[in-house]
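In: below is the structure, and that's it, no one-letter string:
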């Protein structure tokens, strides 16, 4: 498995091709390409760029060969201060609800301290996977133009491209007892349900 230097490449590939290929297919191709490129490279400064280009070309060819086409998935970006609690809850609950039918991201203005362990515990109680979650900051290559940008606990609207900006009045789980974090997760889920209905994903099943 590659280091985190390829994390953004991986996200980009899932964003662009997740509607055509299983996540495992994309990951296996990317990991194989990374391993081959790193074994051959004498200078690895630009490997993420060259790897992304090579994998993209392969996936494009495979998609065209199968005659696959379709409307791009709606994209939702969840933003909070540290990307430790609310935005992680929202992104994980959304992804669990609709799978790859919506492309979901979460970022923080100041992502420090790791993901709140109580948040991870509550998600796991609900049978929601957490192994893929990690804190992310807002940098140009991690923020694509989203259909909806959801701000939680952020006063100023950051320079994030989006067709629509929403503010969710969600309590911060930081330092809260586990019972309160569960209530916050319920509140997040209610907001997620409403958003998915608006996005035409009304078959959400709790």
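Out: Received the coordinates, thanks. As the structure is a prediction and not an experimental result, all values here were calculated from the model.
In: switch to C-alpha atoms for all contacts and neighbour counts from now on
Out: Noted.
In: quickly find the element holding residue 173.
Out: Counting by DSSP states H and E, no helix or strand carries residue 173.
In: please name the nearest non-neighbouring residue to the residue most central in space within the chain.
Out: The residue lying closest to the centre of the chain (Cα atoms, centre = their mean) is residue 105, at 3.0 Å. Spatially, and ignoring its direct neighbours in sequence, residue 105 is nearest to residue 77 (4.7 Å; Cα to Cα, 6 or more residues apart in numbering).
In: next, work out how far apart that neighbour and residue 106 are.
Out: Distance from residue 77 to residue 106, counting by Cα to Cα, to the nearest Å: 5 Å.
In: residue 173 now?
Out: Residue 173 is 16 Å from residue 106, by Cα to Cα.
In: follow-up on the earlier one: then the residue nearest to the centre of the chain would be within a helix, right?
Out: No - applying DSSP: H, G, I helix; E, B strand; the rest coil, one finds residue 105 to be strand, outside a helix.
In: this is the comparison structure:
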């Protein structure tokens, strides 16, 4: 799965880091930007370090990855990616506290909490997807007819 924001310096690395913390190695997670910057936002890094998630190793992703993943989540209404055959796309209109005059670390903490809730819900959906074994009808204990 791939999280995408505009610069890949704040929201998408935060989402990727939070998903890795929840899903461990059960889900391959990447982040990217439609207009990637050259570094991570220091306050994004700090907001995640405050909850034990380190995203300092996050790097830009090759555009080829867009067609190699099965799910792309964009993290803002202004982030646009053309539909890709076989790839499910979701858009999260994440909170932007700066629109309410909230800046600095408080802004990043609010963004972190918004993204964390969404990532938790997505991880639950992805990790709790029934397998073919769990879709079998329950054994009700009655003898089978032969």
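Out: On my side now, so go ahead. No experiment lies behind these values; they were computed from the predicted model shown.
In: quick one: TM-score?
Out: Once superposed, the chains reach a TM-score of 0.74 (TM-score structural alignment, normalised by the length of structure 2), with 125 aligned residues with a Cα RMSD of 2.4 Å.
In: the residue nearest to residue 105 of structure 1 is in contact with residue 150, isn't it?
Out: Yes - counting by Cα atoms under 8 Å, residue 77 of structure 1 touches residue 150, with 6.1 Å between them.
In: with neighbour numbers in mind, choose between those two.
Out: Remark: of residue 77 of structure 1 and residue 150, residue 77 carries more neighbours, 25 against 22, as counted by other Cα atoms under 10 Å.
In: corresponding residue for the more buried one in structure 2?
Out: Superposed on structure 2 with TM-score structural alignment, residue 77 of structure 1 falls opposite residue 2.
In: touching, its match and residue 72? I think so.
Out: Yes - here residue 2 of structure 2 lies in contact with residue 72, judged by Cα under 8 Å, at a distance of 4.7 Å.
In: report how many residues lie close to the alignment partner in structure 2 of residue 185 of structure 1.
Out: Aligned against structure 2 by TM-score structural alignment, residue 185 of structure 1 finds its counterpart in residue 112. Each residue near residue 112 of structure 2 was counted by other Cα under 10 Å, and the total is 23.
In: and for residue 181 of structure 1?
Out: 24.
In: same thing with residue 51 of structure 2?
Out: With other Cα under 10 Å as criterion, residue 51 of structure 2 counts 11.
In: which one in structure 1 is aligned with it?
Out: Under TM-score structural alignment, residue 51 of structure 2 pairs with residue 126 in structure 1.
In: that match and residue 116 of structure 1, how far apart?
Out: In terms of Cα to Cα, residue 126 of structure 1 sits 16 Å off from residue 116 of structure 1.
In: and the contacts of the lengthiest helix in structure 2?
Out: In terms of residue count, the longest helix belonging to structure 2 (DSSP state H) is helix 104-127. Applying Cα atoms under 8 Å, 6 or more residues apart in numbering, the external contacts of helix 104-127 of structure 2 come out as 11, 14-15, 18-19, 22-23, 26, 43-44, 46-48, 94-98.
In: swap in 6 Å and give it another go.
Out: 43, 44, 47, 95, 97 (Cα atoms under 6 Å, 6 or more residues apart in numbering).
In: can you get me a residue count around the first one?
Out: Read it as residue 43 of structure 2. Neighbour tally, residue 43 of structure 2, other Cα under 10 Å: 17.
In: can I assume it sits in a helix?
Out: Yes - counting by three-state DSSP, residue 43 of structure 2 is part of a helix.
In: so what's it up against?
Out: residue 105.
In: make it 8 Å
Out: 104, 105, 108.
In: would you turn the residues you listed into TSV with distance to residue 6 of structure 2?
Out: Formatted as TSV, the contacts of residue 43 of structure 2 follow (distance: Cα to Cα, whole Å):
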residue	distance to residue 6 of structure 2
104	19
105	20
108	16
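In: out of those, who's nearest residue 65 of structure 2?
Out: The closest of the contacts of residue 43 of structure 2 to residue 65 of structure 2 turns out to be residue 108 (Cα to Cα; 27.2 Å).
In: and the gap between that closest one and residue 43 of structure 2?
Out: Counting by Cα to Cα, the gap from residue 108 of structure 2 to residue 43 of structure 2 is 6 Å.
In: over to residue 20 of structure 2?
Out: Counting by Cα to Cα - residue 20 of structure 2 and residue 43 of structure 2 are separated by 19 Å.
In: repeat that for residue 87 of structure 2.
Out: For residue 87 of structure 2, the distance to residue 43 of structure 2 - Cα to Cα - is 31 Å.
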